[in-house]
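# Sharing a model prediction with you, sequence too.
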Amino acid sequence: MSEPALPELDPVIHAQARLRVTVALAGLHRGDQITFPRLQQLLEMTAGNLSTHLRKLEDAEYVAITKSFEHRTPVTLVRLTARGRAAFEQYTATLHRLLDAGT
């Protein structure tokens, strides 16, 4: 009798940098946003690296990015979407199942 297949982790979230971004955004209250520079500082990532990973998360509709101006200064806000929060919750549940399968 073969053992059941192990569940797969979401490859969009699983990349280390995107996982760190998702964890940081999931720590915010639902609907809350964080500025791009604050997220960059929090994660200690370069602007280019963070932008690349945010684009991948945005393509999956896991994050929403809003660009606006405040006193003629550009402001970029990032938030986790409902779809992104659900994907992260599924990711953590799958990770728990994988860890439980190893014991």
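Perfect, thanks for sending it.
# Only C-alpha atoms from now on, for both contacts and neighbour counts.
Will do.
# which stretches of the protein form helices?
11-14, 16-26, 36-43, 47-59, 82-101 (DSSP state H).
# The third one vs helix 47-59, what angle?
Which is helix 36-43. Angle between the axes of helix 36-43 and helix 47-59 is 100 degrees (criterion: axes from the mean of the first three to the mean of the last three Cα atoms, to 10 degrees).
# Presented hereafter is structure B, for comparison with structure A:
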Amino acid sequence: MTDLDPVIHAAARLRITATLASLEPGDRITFPRLQELLDMTAGNLSTHLRKLEEAEYVAVEKSHQGRTPVTFVTLTRRGRRAFEDYTDALRAVLGGEE
């Protein structure tokens, strides 16, 4: 049996990763926009992003636009590969392909 990546497998992190994977490679999204899309609290989203960041699946970049702080989130190459591997493993578990 194929193991599912426990970092991605948690429902909230799977939603985050799937959303980021829908962007073109290298594209990024602001934290508030991601929060809005996923309908998550800032604290909950931050906690799950930290776990994904520790695994090097996402990169979180904090900067400023003028005087306003802004946080961008992007899926790393490693994260994209992990998501692809996860979806392949899930298909295998469901009997779709190996």
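Okay, I see it. Because the structure is a prediction, the values reported are computed rather than measured.
# Any idea which of the helices of structure 1 gets closest to residue 72 of structure 1?
Ranking the helices of structure 1 by their distance to residue 72 of structure 1 (criterion: Cα to Cα) puts helix 36-43 first, at 16.7 Å.
# from the helices of structure 1, which stretch is densest packed?
Comparing these on average neighbours per residue, with mean count of other Cα atoms under 10 Å, the densest one is helix 16-26 at a mean of 18.
# What mean distance separates that helix from the matching residues in structure 2?
Following the fit onto structure 2, the mean deviation recorded for helix 16-26 of structure 1 is 0.2 Å by mean Cα distance after the TM-score superposition for structure 1.
# against structure 2, where does that helix fall?
Here helix 16-26 of structure 1 aligns to structure 2 at residues 11-21, judged by TM-score structural alignment.
# What lies in contact with that stretch?
7-8, 28, 34, 38, 48-49, 52, 74-75, 79-80, 83 (Cα atoms under 8 Å, 6 or more residues apart in numbering).
# before we move on, the earlier item: I'd like the helices of structure 1 as a markdown table, with distance to residue 72 of structure 1 appended.
Shown next, in a markdown table, are the helices of structure 1 (distance: least, Cα to Cα, whole Å):
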| stretch | distance to residue 72 of structure 1 |
| --- | --- |
| helix 11-14 | 34 |
| helix 16-26 | 26 |
| helix 36-43 | 17 |
| helix 47-59 | 21 |
| helix 82-101 | 30 |
